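*Asks:* This is a predicted model, with the sequence first.
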Amino acid sequence: MKILICPDSFKDALPAEAAAHAIACGIRRLGGDITSVECPLADGGEGSLDALLAATGAERRTARVHDALGRETRADWGWQAASRTAYVELAEASGLQALAPAERTALHSTTLGVGELIREALDAGAERLLLTLGGSATNDGGAGMLEALGARLLDAEGRPLPRGGAALADLAELDLGGLDSRLADLRVETAVDVDNPLLGERGASAVFGPQKGATPDDVARLDAALGRFADVTAAALGEEHRELPGAGAAGGMGFAARAFLGATLRPGIELVMAQAGFEALLDDADLVITGEGQLDGQSLAGKTPVGVARAARAKGVPVVVLAGRLAPGWQAALEEGVTAAFALADGPMGLDEALERCAELLADRAESVVRLLAASRA
């Protein structure tokens, strides 16, 4: 019996690779002729770089960049010399988890560091870029990224705008004359884990701004500022992308990636599975075990367990989800190829205990699932 193990990370508890290892440990307790194959995955959020490096064997590199508040930091990225492919995870440079709750400011955070990582990739000779957008602390529509790549965002007096999403309300001119010319030959694929447009009730500011420190007044201000950015962009490029599904990802980085980098936006889980050769791994699998911190109704928008289930359903392979929490609406995943889902807790416990025991609980639940499968086959 072959079991394919492909979880995402369990936020604040385990990265995807460690989660896969914990599940495999639980399965190995049973012995016998059970084979487990570990294939950690991600949907474009935090941990995507680790999953891509594990899947491709690419080299991990480190660069000095600026974080979402403009402070110097170090961020990892991936490089595969044979294919001239670079892997950049937005959250490495401009991630929300790197900021303390009191530091989170959607009004002024910047994607400058993401542009600096892309510049590192160009300096290495990249011809292809895989850019993942989840886990951002930003709402600047990718303006900081453009600045790092040579563009200038100017107000009505011709002065450079301050960094951050709020400043885009004063945008009068996009000067793209200094934009790095090497971008013209760079093929960009962008992994998104949401399908939101740039603006409005489902837009970047309204849906994701509050978790980045935006008050209701800030949300209205940021949405208007991104609207101004979209207007000036459309006038400069002669193209309209504000309604594009995924344009609102990472505070509007999906919009900037498509408009200025010519990127193809793809569900992150599909992109990562393709890099991992997931379809081939499914061929002789008897069961797939996947999981993440929470399974809920929003998981259908592109989260790892549902992406895995859809791929496995096409080949008739059952899928079990192990989740830290089964939240309202999780049952919708059953219509997408999930065979069964289980929460990890083995009794009443607080969040701190659940996070501390995550590996142990994953191993225990995996063992129980495989015991049941083995009994049914017997």
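*Replies:* Thanks, I have the structure now. Numbers count the residues shown, from 1 in each chain.

*Asks:* Every contact and neighbour count from this point should use C-alpha atoms.
*Replies:* OK.

*Asks:* Against G203, how distant is A250?
*Replies:* Using Cα to Cα, to the nearest Å, A250 is found at 11 Å from G203.

*Asks:* Between those two, which has more neighbouring residues?
*Replies:* More neighbours surround A250 than the other of A250 and G203, with 34 against 25 (other Cα atoms under 10 Å).

*Asks:* For the nearest residue to that one once chain neighbours are set aside, the count of nearby residues, please.
*Replies:* Spatial nearest neighbour of A250, chain neighbours left out: S136 (5.2 Å); criterion: Cα to Cα, 6 or more residues apart in numbering. The tally of other residues near S136 (other Cα under 10 Å) stands at 29.

*Asks:* pretty sure S136 contacts G95?
*Replies:* Yes. If you go by Cα atoms under 8 Å, S136 and G95 touch, sitting 4.5 Å apart.

*Asks:* Work out for me the element D195 sits within.
*Replies:* Of the helices and strands defined by DSSP states H and E, none includes D195.

*Asks:* In addition, the following structure is provided for comparison:
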Amino acid sequence: MSRTIVVAPDSFKGTITASDAAAAVAAGWRDARPDDDIRLLPMADGGEGTLEAFATAVPGAERVPVRVIGPDDREVDTFWLRLPPTPDAPDGTAIVELGATSGIELLSELRPLAAHTYGLGQAIAAALAAGVSRVVVGLGSSASTDGGTGMLRALGAQVRDDLGADVPLGGAGLSAAASVSALPPLPAGGVRALTDVTNPLLGRRGAAAVFGPQKGATPDDVAALDGALAHLATLLPDADPATPGAGAAGGTGFGLLAWGAILEPGSVAVAELIGLPAAAVAASVVITGEGSFDGQSAAGKVPAYVAEAAGPTPVALVAGRIAADADTSAFAASLSLTDLAGSPEAAMADPATWLWEAGRRFARELG
């Protein structure tokens, strides 16, 4: 008897995208059960792979090319994604991924004080000019710690010093800012910002302290950037710097809050927008996964959310690595690519082959 299978993994970061991972698992399942109906709904948490997850999961999604100024002032050719109209977004929804416009992978060398989010704002502006009803911004892989001010400036805001001159782009320049004005109006359907972190803007858990060193910031840089962000917060009093997620993407979460956006857990919002909860509940089996499943994976990561959303539907987990202390009790079956391949190196060298094997084994066990 034919069954309906939903394949909804996150990306296996650094080795294979969520879309390619889903396709590999599906191919392995089909090898064992060719008559089953398989639906690919690759997931993301707002960071890397968000655009591709929507492009694969939403019929009629359209890639719209855009050229922006990257985090180091070089031009970047990228795209935003336009989703078809829905009742709550009659003119469509734009998906914009920070990593694709202002991400750390776009840098030739780290710029902890000067990198910026201007390109993200340009992509959002292009989507608004195209007339979309709603904008969804995926936060992750940020190169900068500018509080989202580069983004706001590309949207028309003015960040000026006490002499009325524009301050330099980047986090360091914020210490000289005397005003932030002319924030643009939101689109009719609003702006949703997706993140998988809950860090506030400031302090020891804030954007500069936690994420700055990853972007090349020295201890002195971290202190300077945290001070600059604290100063920015005084200029944008309508946004609360203690809001969970305000520190996401170098404080871009805070900048989006100041604009009027809603911050949301990325995996929950992505799942809702691609229709995962309804598809999972109606399926016979759901397969999810991520690169490393460990003791923290139950706290807001994609596999834990998928297992919860599926309700009574059996959910299988495949991960590049499953830690010894990980709780896999929510899953009907689980497989590690490291175990299948024999070593982490072998699994990472050819993840598609081992994902295929995992799909085939799940079909034999759960089909």
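*Replies:* Yep, that arrived. Bear in mind that the values here come from a model prediction, so they are computed numbers and not experimental data.

*Asks:* Residue in structure 2 paired with the residue nearest to A250 of structure 1?
*Replies:* Matched by TM-score structural alignment, S136 of structure 1 corresponds to S142 in structure 2.

*Asks:* Wait, that match touches T101, no?
*Replies:* No. Between S142 of structure 2 and T101 there is no contact, the gap being 9.3 Å when judged by Cα under 8 Å.

*Asks:* rewinding a little: contact partners for the residue nearest to A250 of structure 1?
*Replies:* L90, A91, S94, G95, L96, A250, G251 (Cα atoms under 8 Å, 6 or more residues apart in numbering).

*Asks:* measure the second one to R74 of structure 1 for me?
*Replies:* Which is A91 of structure 1. Taken as Cα to Cα, the span from A91 of structure 1 to R74 of structure 1 is 12 Å.

*Asks:* between these two, who's got more neighbours?
*Replies:* Shown here are A91 of structure 1 and R74; by other Cα under 10 Å, A91 has more neighbours (31 against 14).

*Asks:* Can you verify the more buried one is assigned to a helix?
*Replies:* Yes. A91 of structure 1: assigned to a helix according to DSSP: H, G, I helix; E, B strand; the rest coil.

*Asks:* Thought L133 was touching it, still the case?
*Replies:* Yes. Using Cα under 8 Å, A91 of structure 1 makes contact with L133 at a distance of 7.1 Å.

*Asks:* okay, and the common contacts of these two?
*Replies:* G45.

*Asks:* so what corresponds to A154 of structure 2 in structure 1?
*Replies:* By TM-score structural alignment, A154 of structure 2 lines up with A148.

*Asks:* shouldn't that match be in contact with L117?
*Replies:* No. Using Cα under 8 Å, A148 of structure 1 is not in contact with L117, being 9.1 Å away.

*Asks:* Those two: which has the busier surroundings?
*Replies:* L117 (29 against 20).

*Asks:* which residues of structure 1 fall in helices?
*Replies:* Secondary structure of structure 1 (DSSP state H): helices located at 16-28, 48-56, 90-94, 112-124, 143-148, 204-208, 216-237, 253-261, 268-276, 278-282, 304-313, 351-356, 358-377.

*Asks:* can you list contacts of the second one?
*Replies:* Here helix 48-56 of structure 1 makes contact (Cα under 8 Å, 6+ apart) with 16-17, 39-42, 58-60, 77-78, 87-89, 132, 272, 275-277.

*Asks:* now the fifth one
*Replies:* Contacts of helix 143-148 of structure 1 from elsewhere in the structure, counted by Cα under 8 Å, 6+ apart, are 110-116, 119, 152-153, 163-165, 179, 256.

*Asks:* Try it again at 6 Å.
*Replies:* T110, T111, L112, V114, G115, E116 (Cα atoms under 6 Å, 6 or more residues apart in numbering).

*Asks:* what's the spacing between the residue in structure 2 that A167 of structure 1 lines up against and A94 of structure 2?
*Replies:* When structure 2 is aligned by TM-score structural alignment, A167 of structure 1 is paired with G173. G173 of structure 2 sits 30 Å away from A94 of structure 2, going by Cα to Cα.

*Asks:* Then F79 of structure 2?
*Replies:* For F79 of structure 2 relative to A94 of structure 2 (Cα to Cα), the value is 11 Å.

*Asks:* More neighbours: those two, which one.
*Replies:* Taking neighbours as other Cα under 10 Å, F79 of structure 2 and A94 compare with A94 leading, 31 against 21.

*Asks:* Give me the aligned partner of the more buried one over in structure 1.
*Replies:* Using TM-score structural alignment, A94 of structure 2 lines up with A86 in structure 1.

*Asks:* Would you confirm that that match contacts L129?
*Replies:* Yes. In this structure A86 of structure 1 lies within contact range of L129 using Cα atoms under 6 Å: 4.9 Å.

*Asks:* Now do stretch 157-165 of structure 1: distance from first to last residue.
*Replies:* The first-to-last residue distance of stretch 157-165 of structure 1 comes to 19 Å (Cα to Cα).

*Asks:* Could you do stretch 311-323 of structure 1 as well?
*Replies:* 19 Å.

*Asks:* Could you list the buried residues of it?
*Replies:* For stretch 311-323 of structure 1, burial by neighbour count (16 or more other Cα atoms under 10 Å) applies to A311, A312, G316, V317, P318, V319, V320, V321, L322, A323.

*Asks:* residue in structure 2 matching the first one?
*Replies:* Translated: A311 of structure 1. Per TM-score structural alignment, A311 of structure 1 is aligned with A309.

*Asks:* Spit out the contact partners of its match.
*Replies:* Applying Cα under 6 Å, 6+ apart, the residues contacting A309 of structure 2 are P277.

*Asks:* got it, and T339 of structure 1?
*Replies:* P318, V319, V320.

*Asks:* ok, the first one touching D286?
*Replies:* The reference is to P318 of structure 1. No. In this structure, P318 of structure 1 is not within contact of D286 by Cα under 6 Å, at 7.3 Å.

*Asks:* where do the contact lists of those two overlap?
*Replies:* Joint contacts of P318 of structure 1 and D286 (Cα under 6 Å, 6+ apart) do not exist.

*Asks:* returning to what we had before: could you export the helices of structure 1 as a markdown table, including distance to R104 of structure 1?
*Replies:* Below are the helices of structure 1 laid out as a markdown table (distance: least, Cα to Cα, whole Å):
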| stretch | distance to R104 of structure 1 |
| --- | --- |
| helix 16-28 | 25 |
| helix 48-56 | 22 |
| helix 90-94 | 11 |
| helix 112-124 | 16 |
| helix 143-148 | 16 |
| helix 204-208 | 12 |
| helix 216-237 | 13 |
| helix 253-261 | 18 |
| helix 268-276 | 25 |
| helix 278-282 | 36 |
| helix 304-313 | 26 |
| helix 351-356 | 22 |
| helix 358-377 | 27 |
